[in-house]
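K.L.:
coords please:
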Amino acid sequence: MKPIVVLYQDLPEKLYKKLADFADIKQFKTLSLDSNDFRSTLANASGLLGAGGNIDENFINQAPHLKAVSTVSVGYDNVDVNALTKRNIKLMHTPTVLTDTVADTMMGLVLAVARRIPELADNIKQGLWIKGITPDWYGTDVHHKTMGIIGMGRIGKALAQRAHFGFNMNILYHSRTEYTEVNDKFTAKHCTLETLLQQSDFVCITLPLTPETHHLMGQKQFSMMKPDAYLINAGRGAVVDELALIHALEQKEIAGAGLDVFEKEPLSSSSPLLTMKNVVAVPHIGSATKETRYAMAECAVDNLIAALSDHIKENCVNF
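P.N.:
Next up is the predicted model:
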């Protein structure tokens, strides 16, 4: 008898068939305990696959036969990992397939905000380019500047590679661990957060959201940054105190920001961030390419099959 799997996002046809060959799929648009149909299906499910949704202890208690949760993401701050672990439920994620794409996005944000690409492109569309450009249209160089990377995991290392070899940037990084191979390969320096903030031209956040990283960047930290420095965040929105960031931008404590993530998503249309010319805001597109999203879905399907078959080799968060 096939295990029952609750699927709460669309899959490409090939991947859907792969999962259907292994499991009895019950598909829903969202995770909603308000639906009697969903609750009854969840009560008999062995697996769960999708992205997002609040998977807390109450949710988990509605699934007495659950053996594995496979999230189509690298992050899992929406999941109560401790509650899963207590029930011996495996949490699977996709940490490797999106590394390069997110690093590309971060480098794109660096270039976009420093060279003011969205702002100046919009000026042309508004018909404002009627003569040779003047200094008030100038941007800031990226090459040979100093990039400070907060968090030196897979994405941090991929970003350091792009910045060092592609743009001859100096690399500083702050992380719990100092990596000799990072120091040697990118001529990088492991340092305190304070030193990184004081010396970096671009402060780039690649951290996950944990109790320790929540609001790691606040008013005190922004005051340490150089007034001509930029903040780039493609980690998790709540690593940054958004009100403190808005204040720092308004008071010109920093030069600008490139943001792919926000404390609350979708970002409210009334957010002051959207009216600031020195802010490039994009809708959490870090991994949003056709190739990467397919690879993430494929990885999540393979993860779930492995977990339900007791053949886990990688990508398990809690076991």
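
K.L.:
switch to C-alpha atoms for all contacts and neighbour counts from now on
P.N.:
Noted.

K.L.:
and Ser200, how far from Asn183?
P.N.:
17 Å (CA to CA, to the nearest Å).

K.L.:
which of those two has more neighbours?
P.N.:
Ser200 (24 against 15; other CA atoms under 10 Å).

K.L.:
so Leu231, which of the three states?
P.N.:
strand (DSSP: H, G, I helix; E, B strand; the rest coil).

K.L.:
can you check Thr41 too?
P.N.:
helix.

K.L.:
give the contact list for it.
P.N.:
Taking CA atoms under 8 Å, 6 or more residues apart in numbering as the criterion, Thr41 is in contact with 6, 26.

K.L.:
again, only this time at 10 Å
P.N.:
By CA atoms under 10 Å, 6 or more residues apart in numbering, the residues touching Thr41 are 4-6, 26-27, 35, 62-63.

K.L.:
ok, now Leu128?
P.N.:
By CA under 10 Å, 6+ apart, the neighbours of Leu128 are 120, 122.

K.L.:
so which strand or helix has it?
P.N.:
Secondary structure assignment for Leu128, by DSSP states H and E: no helix or strand.

K.L.:
got it, and Gln161?
P.N.:
helix 154-161.

K.L.:
tell me how far that helix lies from the chain's centre.
P.N.:
Computed by CA atoms, centre = their mean, to the nearest Å, the chain-centroid distance of helix 154-161 equals 13 Å.

K.L.:
now the element after that helix, going C-ward?
P.N.:
Moving toward the C-terminus from helix 154-161, the next helix or strand (DSSP H and E) is helix 167.

K.L.:
let's see this one next to it:
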Amino acid sequence: MKQKVVVFSQIDAEILARLQQQYEVVVINPKLGDVQEQIKAAVVDADGMIGAGRMLNAANLESAQKLKVISSISVGYDNYDVDYLTQSGIWLAHTPHVLTETTADLAFTLLVSAAKQVTRLDQWTKQGHWQRTVGQDQFGQEIFGRTLGIIGLGNIGQAIARRGFHGFNMNILYHGRQEHLDRAEALNARFCSLNELLQQSDFVVLAVDLNADSRQLIDAAALAQMQKHAVLVNISRGQVLDEAALYDAIVNRTIFAAGLDVYQQEPLKQSDLFDLDYVVTLPHVGSATAQTRKKMAELAYQQLVDVLNGRQPRYLVNP
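P.N.:
Next up is the predicted model:
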């Protein structure tokens, strides 16, 4: 009898075809009715799950009788109740590292776009406002040789620092729960307190994991410490940043601009931030390239297969 796999989000077509050849597969489809009820029914006799973007916890998994693994096509895992999974003996695998470089590319895209007012001036030009030589209202910020502060010097944070140091000759500051001497040395990066980083950085990039310490880390008090010409970029998790405080900071010109790829609620269909010319907003596309998504799907597939064949997955959240 074939093992059963629940696919709880849209995944790569080739990966889905492979799964269907090997296992009994149930695909959760919002068009077929309530997603939570579909999950509850499907996991009763499921051996594994694969997908991304769904909240999975006791509410929709308590009916599972033999679930061994959830293989998430993501780096972040804040939408899974890890404590519940661990207590229930369910392994949670994820896909770090494969999206490091493309997410770092996106972070720098946001940094440059916000600093140079790319989206604002694009619209300004298309609307016919370019009547004469531009004035100070169209000026952007210098990037080369300035100070880049990175909160979270993990794999993505380190990749962002490399781009700033080698590509733009930037001075690198970083802050996190611990100092990373090995990572910092090659980049001449200096570990400092959060307050010092905010006060001294021309650009602040949030690349930290979401945890109890980082939730609402950048609030009104933190934004007030930043320089008036500073640019804030968030590619970590929306809950790290107080969006209402950011709105006030931009309106009151406490900081110059911001670039966002993540939000407290996603998908974000309406927001006061959308009304601000000095905020660049993207729809959580940090890993959204065909090449990277394929690599993530391949890794998630392999880790699912590993567990169903009795092996431990390579990247385990709850060992």
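
K.L.:
by how much does the helix holding Gln161 of the first structure deviate from the second structure on average?
P.N.:
Once fitted to the second structure, helix 154-161 of the first structure is off its aligned match by 0.5 Å on average (mean CA distance after the TM-score superposition for the first structure).

K.L.:
and that helix, what does it pack against?
P.N.:
helix 99-114, strand 146-150, strand 170-174, helix 180-186, strand 202-205 (3 or more CA pairs under 10 Å, 6 or more residues apart in numbering; DSSP states H and E).

K.L.:
quick one: it aligns where in the second structure?
P.N.:
Aligned using TM-score structural alignment, helix 154-161 of the first structure spans residues 155-162 in the second structure.

K.L.:
what do we get in the second structure for Thr101 of the first structure?
P.N.:
Using TM-score structural alignment as the criterion, Thr101 of the first structure maps onto Thr102 of the second structure.

K.L.:
what's the closest of the helices and strands packed on helix 154-161 of the first structure to Ala307 of the first structure?
P.N.:
Evaluated with CA to CA, those place helix 99-114 nearest to Ala307 of the first structure, the distance being 22.7 Å.

K.L.:
sorry, back to before: could I have the buried ones of the contacts of Thr41 of the first structure as ChimeraX selection syntax?
P.N.:
Selecting only the buried entries of those in ChimeraX, with 16 or more other CA atoms under 10 Å as the criterion:
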select :4,5,6,26,62,63
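
K.L.:
ok, so of the contacts of Thr41 of the first structure, who is nearest Gly235 of the first structure?
P.N.:
Looking across the contacts of Thr41 of the first structure and measuring by CA to CA, the closest to Gly235 of the first structure is Val6, at 27.8 Å.

K.L.:
so Thr30 of the first structure makes contact with Ala51?
P.N.:
Yes. Thr30 of the first structure is within contact range of Ala51, at 9.4 Å (criterion: CA atoms under 10 Å).

K.L.:
of those two, give the one with the bigger neighbour count.
P.N.:
Neighbours per residue (other CA under 10 Å) separate Thr30 of the first structure from Ala51, with Ala51 holding more: 22 against 14.

K.L.:
how much space between that one and Thr71 of the first structure?
P.N.:
Counting by CA to CA, the gap from Ala51 of the first structure to Thr71 of the first structure is 5 Å.

K.L.:
now do the contacts for the nearest residue to Ser113 of the second structure once chain neighbours are set aside.
P.N.:
Leaving aside its chain neighbours, Ser113 of the second structure sits nearest to Thr119 (6.8 Å; criterion: CA to CA, 6 or more residues apart in numbering). Shown in contact with Thr119 of the second structure (CA under 10 Å, 6+ apart): 113, 125, 277-281.

K.L.:
just the helices in the stretch 1-150 of the second structure please.
P.N.:
13-22, 35-42, 58-61, 82-87, 100-115, 118-126 (DSSP state H, counting those that start in this stretch).

K.L.:
which neighbours do Ala51 and Thr71 of the first structure have in common?
P.N.:
78, 93, 297, 300.

K.L.:
who's in contact with the third one?
P.N.:
The neighbours of Ala297 of the first structure, taking CA under 10 Å, 6+ apart as the test, are 9-12, 15-16, 49-51, 70-73, 94, 97, 303.

K.L.:
equivalent analysis for the first one, please.
P.N.:
Counting by CA under 10 Å, 6+ apart, Asn78 of the first structure touches 51-56, 71, 209.

K.L.:
could you dump the helices and strands packed on helix 154-161 of the first structure to a markdown table with distance to Asp136 of the first structure?
P.N.:
Output for those, formatted as a markdown table (distance: least, CA to CA, whole Å):
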| stretch | distance to Asp136 of the first structure |
| --- | --- |
| helix 99-114 | 13 |
| strand 146-150 | 24 |
| strand 170-174 | 27 |
| helix 180-186 | 34 |
| strand 202-205 | 21 |
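
K.L.:
of the ones you listed, which is nearest Thr289 of the first structure?
P.N.:
Taking CA to CA, helix 99-114 is the member of those nearest to Thr289 of the first structure, at 7.7 Å.

K.L.:
angle of that closest one against helix 117-125?
P.N.:
Between helix 99-114 of the first structure and helix 117-125, the angle formed by their directions is 50 degrees, by axes from the mean of the first three to the mean of the last three CA atoms, to 10 degrees.

K.L.:
strand 146-150 and helix 99-114 of the first structure, what's the angle between them?
P.N.:
Using the same axes, to 10 degrees: helix 99-114 of the first structure against strand 146-150 is 130 degrees.

K.L.:
helix 99-114 of the first structure vs the second structure, mean deviation?
P.N.:
In this overlay with the second structure, the average offset of helix 99-114 of the first structure from its partner residues is 0.3 Å by mean CA distance after the TM-score superposition for the first structure.

K.L.:
not counting sequence-adjacent ones, nearest residue to the most centrally placed residue in the first structure?
P.N.:
For the first structure, the residue nearest the mean C-alpha position is Gly235 (4.1 Å; CA atoms, centre = their mean). Spatial nearest neighbour of Gly235 of the first structure, chain neighbours left out: Thr206 (4.3 Å); criterion: CA to CA, 6+ apart.
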